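K.L.:
The sequence isn't on hand, but the structure is:
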């Protein structure tokens, strides 16, 4: 990802490797901040014309965004009586705008990203610290403006995740790409993930439709995969290693994999050939979710086309499990659709209990 900030629909990605914000002034002075304000004003223009009239008046949305950002900069350093702005003639309205901008920003699924170079050592502590400081800075911008406008400090503080919902460390791994899969070259691998709980996602769809079709092999080399728009989650699914390449617009589906499948470490990626490969959110113009067996490389490959409906996590999870099951059946194993729990008895013995049934039958609930 080359941009320092990327926003599309309900997903926002903050690239700390391109730009990291150390002060509140750096945040409000950034092009990214102006972009969020402008996006908010355009939304208000459609949804709340009255509030838009207060913000923009007869000005263009771009000029209104610049004026509002300028006022926020002043509010961070000056007292209210030192600022000359027409917005301050209606402090209640201005306070409503500040609250609304803050909630608008928090309505996005927000992920910070740090790219780790091979020369860097343990980045884990630094990446958690960097994301935590960013959250504190965003919260400080909001609270400073809010308390300055209302003329008093708050008595109750809500310590929410103001900056991000999650964070990823990614790195380049030069794994031995097999013939025909060169389109995946340069796509960074997910190394570590930070989840800020509770992580509540609001996908455009909450159900899965259709089926995953086994088709004749297609040319992976023709897939439009860009190293600047994709990430790879190397998942350990049972005994198998599956490389899951996902488009950045579906970053939170990719991040959610961490709740189900362990991340493979760098040594496993370098030394072990993947058993399956999934390309998720590919702009092929197709509508069907498909997979095939690549005889020459002896792996199963899945392709899920870019569509709004695949924002639902079930598409990614089920395709991963479909690839896993197909690969295991080829090895002579029979997958069972069920849930399992190990029962530990007082005498030290352990028994496995399996519940098998259709989707929605209550297998997990029984456990």
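P.N.:
Sure, I can see it. Just so we're clear, the structure is a prediction, and the values are computed from it rather than from any experiment.
K.L.:
Every contact and neighbour count from this point should use C-alpha atoms.
P.N.:
OK.
K.L.:
measure residue 86 to residue 361 for me?
P.N.:
Going from residue 86 to residue 361 by Cα to Cα, to the nearest Å gives 61 Å.
K.L.:
contacting residues for residue 282?
P.N.:
Contacts here follow Cα atoms under 8 Å, 6 or more residues apart in numbering; on that basis residue 282 touches 223, 224, 225, 247, 303, 304, 305, 306.
K.L.:
this is the comparison structure:
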């Protein structure tokens, strides 16, 4: 499927807002969707559809006749309507249900611009109420027509998201950017997002490949951005302010950022230059792969992903933002980690903070999830500081860990059975019935992400050796070698296969700045060793097919015992 043909539906509530069923049926948007559905049926050659079409005289248009029936059936009883189509009421009933499903299979977005007017627009203060009401009107319209056609009430009612999946509140762009970024000046700002859970999105790609390369020129200076085709979402990646510009055909993953990163409030971005500017879905012909550029003059880290099916995968959006943030952290003297950090509060009020380091598929998230299940009766609280990317810094003479994200982007297979569905009121599901199915779930308060937690233990997640347990390093130089080699067995979360190595298990920043990162590794690991912070390897066995479940559970069990010893020491 071509990305250009994958057209989500956007309705501008400033210009069009239907209060009643009749207003919906009379709208141009409804007629366009109806015509598109009938064209779809004509291509399928269903026998029931051919029978329904043949009931209409050749001098009449089936599209118009069906619309007339819809309007009449809302006012009159079936036996009061004189029309050949009404004699095929069961076929019409099937048509209505197929049409309803066709509509709901689209990605549907309602937008409202705060500063714009419109004769039929809604008041900005009442957008949420209007958005909810519209969903109810669409559902009511469907029910009234379908029930009237068969002359009986349904016995089961499902309160589905019948109108729109997501509401997007926009504001006119009042940000003052440096002159070289003026092409972005008119792109509207996303102020807030409304989800009708569960939000389920499908993308044309479900894996990420390669590392991001550095450009020698600023790709934004030669690009143009239409306000009709682009959105800007201001978010916070750790302590970095990022302006994420995405093409409207990537709206499903663009709005999903709301579950992963803390949205920035207007007072936080309006008069502040961003640390990061990221373009997702650009059309600069000189850029044919996801790349970055460091604008040293303005001290802005620029990311750019060209318009393609590949970057429909949410991982590209997430990882580019983390790469740009990590490059900034390296320049500021902090050490980016690809891993997870948890703060564990035991029932005796002792708190221990553990860091697991490893590349995609190493078993970090799986071990943390297994630990959460296994230790639930022994601990008071388990707080996730970061689930994928963080950094080490120095605070009050101690090595501390900082996070980047308020949520987790995890494989459904990595979670305890049913866990994501217990969080269905907050979860976003991406390709849930396909390979590498993912969910984006809020997990952490932003205050915890940027607070800085003392590191009590740091472990490398090894998924490629068939061993059990945890081994600690006596020699810090040996520890540096293991962490720096970044070995893992690829398990399908990226395009890699077999045993692979990535510098410091982190292709998102450290790979692009190896010399600076080596200096930081020396500094922080020596600091950890000097302060007697345990450094080791935890064997997750996730790379072995028959141990994908038992391996992380075994690792979690041994980790719990190690932490309990640490607690007593």
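P.N.:
Ah, there it is. If you're wondering where the values come from, they're calculated on a predicted model, not measured in any experiment.
K.L.:
Now the TM-score, please.
P.N.:
The TM-score (TM-score structural alignment, normalised by the length of the first structure) is 0.91; 357 aligned residues with a Cα RMSD of 2.2 Å.
K.L.:
quick one on the thing from earlier: nearest to residue 195 of the first structure, out of the contacts of residue 282 of the first structure: which one, please.
P.N.:
residue 247 (19.2 Å; Cα to Cα).
K.L.:
What's the local residue count around the closest one?
P.N.:
Neighbourhood size, residue 247 of the first structure [other Cα atoms under 10 Å]: 23.
K.L.:
In contact with it, which residues?
P.N.:
Shown in contact with residue 247 of the first structure (Cα under 8 Å, 6+ apart): 229, 230, 231, 280, 281, 282.
K.L.:
how much space between the residue lying closest to it once chain neighbours are set aside and residue 299 of the first structure?
P.N.:
Nearest residue to residue 247 of the first structure, sequence neighbours excluded (Cα to Cα, 6 or more residues apart in numbering): residue 230, at 4.6 Å. Using Cα to Cα, residue 230 of the first structure is found at 21 Å from residue 299 of the first structure.
K.L.:
Looking at the two, which is more packed in?
P.N.:
Each of residue 230 of the first structure and residue 299 has its neighbours counted (other Cα under 10 Å); residue 230 has more, 25 against 18.
K.L.:
Identify the residues contacting the longest helix that the second structure contains?
P.N.:
For the second structure, the helix that runs over the most residues, judged by DSSP state H, is helix 127-150. Contacts with helix 127-150 of the second structure, where a contact means Cα under 8 Å, 6+ apart, come from 17-21, 24, 70, 73-74, 77-78, 89-90, 92-93, 96-97, 100, 110, 112, 122, 153-154, 159-164, 167, 194.
K.L.:
what's the answer for stretch 37-52 of the second structure, then?
P.N.:
With contact meaning Cα under 8 Å, 6+ apart, stretch 37-52 of the second structure is reached by 63, 85, 88, 91, 92, 95, 99, 102.
K.L.:
Can you measure across that stretch, start residue to end residue?
P.N.:
End-to-end distance of stretch 37-52 of the second structure: 14 Å, with Cα to Cα as the criterion.
K.L.:
what's the answer for stretch 168-176 of the first structure, then?
P.N.:
Stretch 168-176 of the first structure has an end-to-end distance of 24 Å (criterion: Cα to Cα).
K.L.:
related to what we said a few turns ago, just the buried ones from the contacts of stretch 37-52 of the second structure?
P.N.:
85, 91, 92, 95, 99 (16 or more other Cα atoms under 10 Å).
K.L.:
how close does the last one sit to residue 73 of the second structure?
P.N.:
What it means is residue 99 of the second structure. 16 Å.
K.L.:
Same question for the third one.
P.N.:
Residue 92 of the second structure sits at a distance of 11 Å from residue 73 of the second structure (criterion: Cα to Cα).
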